[in-house]
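Undergrad: Got a sequence here, can you build the structure:
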Amino acid sequence: MSQMNDELVRPGVSGGLADVVRARFLLKLLVRKELKVRYRGSVLGLLWSYVKPGVQFVVFYVALGVFLGLEQSPTNKSGLPNYAIYLFSGIVLINFFTEALGNASRSIVGNGGLIKKIYLPRQLFPIASVWVSAVHFFPQLVILLAACLFTGWHPSLLQLAAAVIGFIIVALLAAGLGLLFGAANVYFRDSENFVDMLLMIATWASPVMYAWTMVQNKLGEVWFTIYQLNPITVAVETFHYAFWLPTTDGNTSIPPHLLSLWVPVALIISAGILLWGQLTFRRLEGRFAQEL
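TA: From the prediction side, this is the model:
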């Protein structure tokens, strides 16, 4: 007779993000499912990953770069050189964040039918949404790289590393907030409206379309320090450092102490929000099936 384990294990107890690692196969299936469902019946399919940011870039470039004079030209020396690269490098990153957080915050409610039928690690749904957003991010990154190479892009290894770290900052932040609002949305559907408002603010609260020096000059050092505590701000600045700065003539600069101070601070804040989101998710997930 085989030896039986006397220890009782409570079924359906979550192991947190560790379950996501252990259920990697399920995560891949969810990512494939989300991609298939999203583009079912679509003519362009994944090409929308190119069309949407392209239209967004043209609108902002014409409105801000041409009409408001943010593009440097022979008659406008106060603008930003290669403003098109500056703008698009920020757009691709902020689009990744807005798509990842928006979809992750709705992922639990959107998969309510599956959650009520079987048990599987619920963290898989927000993380899968972030992963799908990363799939959409990389085609945009390819376009950015092509544009940078066309304008004489010669980055250093430090600049390339800064871009990778910037992406990690945004991914951690989106996953943490996605877990937090994904769980809260099960109990309070107003969370969706709050997330939409947060995403609108995030686009303008980071130097995606304007220079960081404008914030520093208008608000002063104290408020600029508070501004730099936003991990999205730091991540966008690392993308500008990696993709835009090497295409300029060297007369531009990055915020002081970006790599030595603000990047570590942003990593710590994003990791802290991920931990907060995970703890909140684990506390609330026990009644997901009943609430849904």
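Undergrad: When you work out contacts or count neighbours from here on, use the C-alpha atoms and nothing else.
TA: Fine.
Undergrad: I'd like the distance between the residue nearest in space to the middle of the chain and residue 273.
TA: By Cα atoms, centre = their mean, the chain has its centre lying nearest to residue 97, at 2.3 Å. To residue 273, residue 97 is 14 Å away according to Cα to Cα, to the nearest Å.
Undergrad: what does residue 109 give?
TA: In this view, residue 109 and residue 273 are 21 Å apart by Cα to Cα.
Undergrad: next one: residue 68
TA: Note on residue 68: its distance to residue 273, by Cα to Cα, is 36 Å.
Undergrad: These two - which one has more neighbours?
TA: residue 273 (20 against 11; other Cα atoms under 10 Å).
Undergrad: helix or strand for that one, which one?
TA: helix 263-284 (DSSP states H and E).
Undergrad: And the helices in the stretch 101-250 of the chain?
TA: Secondary structure of the stretch 101-250 of the chain by DSSP state H, counting those that start in this stretch: the helices cover 112-117, 124-150, 157-187, 190-204, 212-228, 231-239.
Undergrad: Please give the structure of this sequence too, so both can be compared:
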Amino acid sequence: MAAVVPTRPAPGRGPGTRELVQNLTMREVRSQFKRTALGRLWSIINPLAIIAIYSLVFGFILVSPITPGTNSGIHVFALFLATALIPWSFFAAAILTGMGSIVNNEGLLSKVYFPRFILPVSSILAIAVTFGIELSLLTIVMAIAGGIEVFLFLPGLIAMAVIMIVFCIGVALMLSVAMVYFRDTQHFMALFIQLWFYATPIIYSQALVQSQEQKLQASGWNLFGEPFPLLFLYNLNPATLFTGAFRTMLYDFAWPAWPVWLGASVWALAMLGIGSLVFRRFSARMVEEL
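TA: Purely as a prediction, here's the structure:
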């Protein structure tokens, strides 16, 4: 049987790229909780359940020490956890969903031509809608717990969310191509995301990392003859920058330092640039490989 070749639309006909992104994004949003009794409420129930479980384990059983919010005075482990866990949940879900967007839409790709990058972008934007709802509710909770001053950081929260979305799109562009050619990518990334989670200060504070750094240095650990820079290495992790920025604004009621903004922006632009180059280089034969 001859392969089905996607047909390009005639010039001037069919929806433009922006309209396609909007339509596919809304399709993904509507399908997220389709045929479920609670519908969109699952976007609230899921993070609450995860926060409750981690709070029980790391807040009461394996106690992870935290300090009160710098300006908010909040000293509740569940809220400390939520301010980083909710951004991380979007971060991980966006990368994994964007990674599988090409393979999961094999039938659509074989029937009609459209810019392939739209699939990873629209899948991530759909998850961003849920993230926006969760982040809005969390901001309201933090206002009740610590004061309405948290609303002053709304522009910063939106800006950091956009930067994180750009980063996730760049990573997803690369991984979606890798998934087409190497299906083991999904299994590797599932393991890597778990490791990435524990390598990011989410269930523990950066203060704990700093104390561990001091212990390592006191024990004689070094790197190329210099004291072991554990905290510096942690801050090279882009997820640390993203989740730390959200926690600073939501839990401490403070603005992240400019190196955090700079580092997060550099990571986002670098990954978007690399992801776009890789996607453009290998996307031509996607349909044949699928």
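Undergrad: what TM-score do we get after superposing?
TA: Once the chains are overlaid, their TM-score stands at 0.82 when taken by TM-score structural alignment, normalised by the length of structure 2; 259 aligned residues with a Cα RMSD of 2.3 Å.
Undergrad: returning to what we had before: which positions in the helix holding residue 273 of structure 1 come out as buried?
TA: Neighbour counts using 16 or more other Cα atoms under 10 Å place 263-267, 269-271, 273-275, 277-278, 280-282 of helix 263-284 of structure 1 among the buried residues.
Undergrad: Residue range in structure 2 corresponding to it, please.
TA: Using TM-score structural alignment, helix 263-284 of structure 1 corresponds to residues 261-282 of structure 2.
Undergrad: Tell me how far that stretch lies from the chain's centre.
TA: Mean-position distance between stretch 261-282 of structure 2 and its chain equals 14 Å (Cα atoms, centre = their mean, to the nearest Å).
Undergrad: Contacts for that stretch, please.
TA: Outside of stretch 261-282 of structure 2, the residues within contact range by Cα atoms under 8 Å, 6 or more residues apart in numbering are 117, 160, 163-164, 166-174, 177, 238, 241-242.
Undergrad: for stretch 146-166 of structure 1, same thing?
TA: 85, 234-236, 238-239, 241-244, 246-247, 259, 263.
Undergrad: let's see 7 Å
TA: 85, 235, 238-239, 241-243, 246-247 (Cα atoms under 7 Å, 6 or more residues apart in numbering).
Undergrad: how about those in a markdown table, adding neighbour count and distance to residue 47 of structure 1?
TA: Formatted as a markdown table, these follow (neighbours: other Cα atoms under 10 Å; distance: Cα to Cα, whole Å):
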| residue | neighbour count | distance to residue 47 of structure 1 |
| --- | --- | --- |
| 85 | 22 | 21 |
| 235 | 30 | 26 |
| 238 | 29 | 27 |
| 239 | 26 | 23 |
| 241 | 25 | 28 |
| 242 | 25 | 26 |
| 243 | 28 | 23 |
| 246 | 19 | 29 |
| 247 | 21 | 27 |
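Undergrad: sorry, back to before: same list as before, the helices of the stretch 101-250 of structure 1 that is, but in JSON lines and with distance to residue 63 of structure 1 included.
TA: Converted to JSON lines, the helices of the stretch 101-250 of structure 1 look like this (distance: least, Cα to Cα, whole Å):
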{"stretch": "helix 112-117", "distance to residue 63 of structure 1": "41"}
{"stretch": "helix 124-150", "distance to residue 63 of structure 1": "20"}
{"stretch": "helix 157-187", "distance to residue 63 of structure 1": "27"}
{"stretch": "helix 190-204", "distance to residue 63 of structure 1": "15"}
{"stretch": "helix 212-228", "distance to residue 63 of structure 1": "18"}
{"stretch": "helix 231-239", "distance to residue 63 of structure 1": "20"}
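Undergrad: Just name the most buried of the ones you listed.
TA: Stretch with highest mean neighbour count among these: helix 231-239 (a mean of 27; mean count of other Cα atoms under 10 Å).
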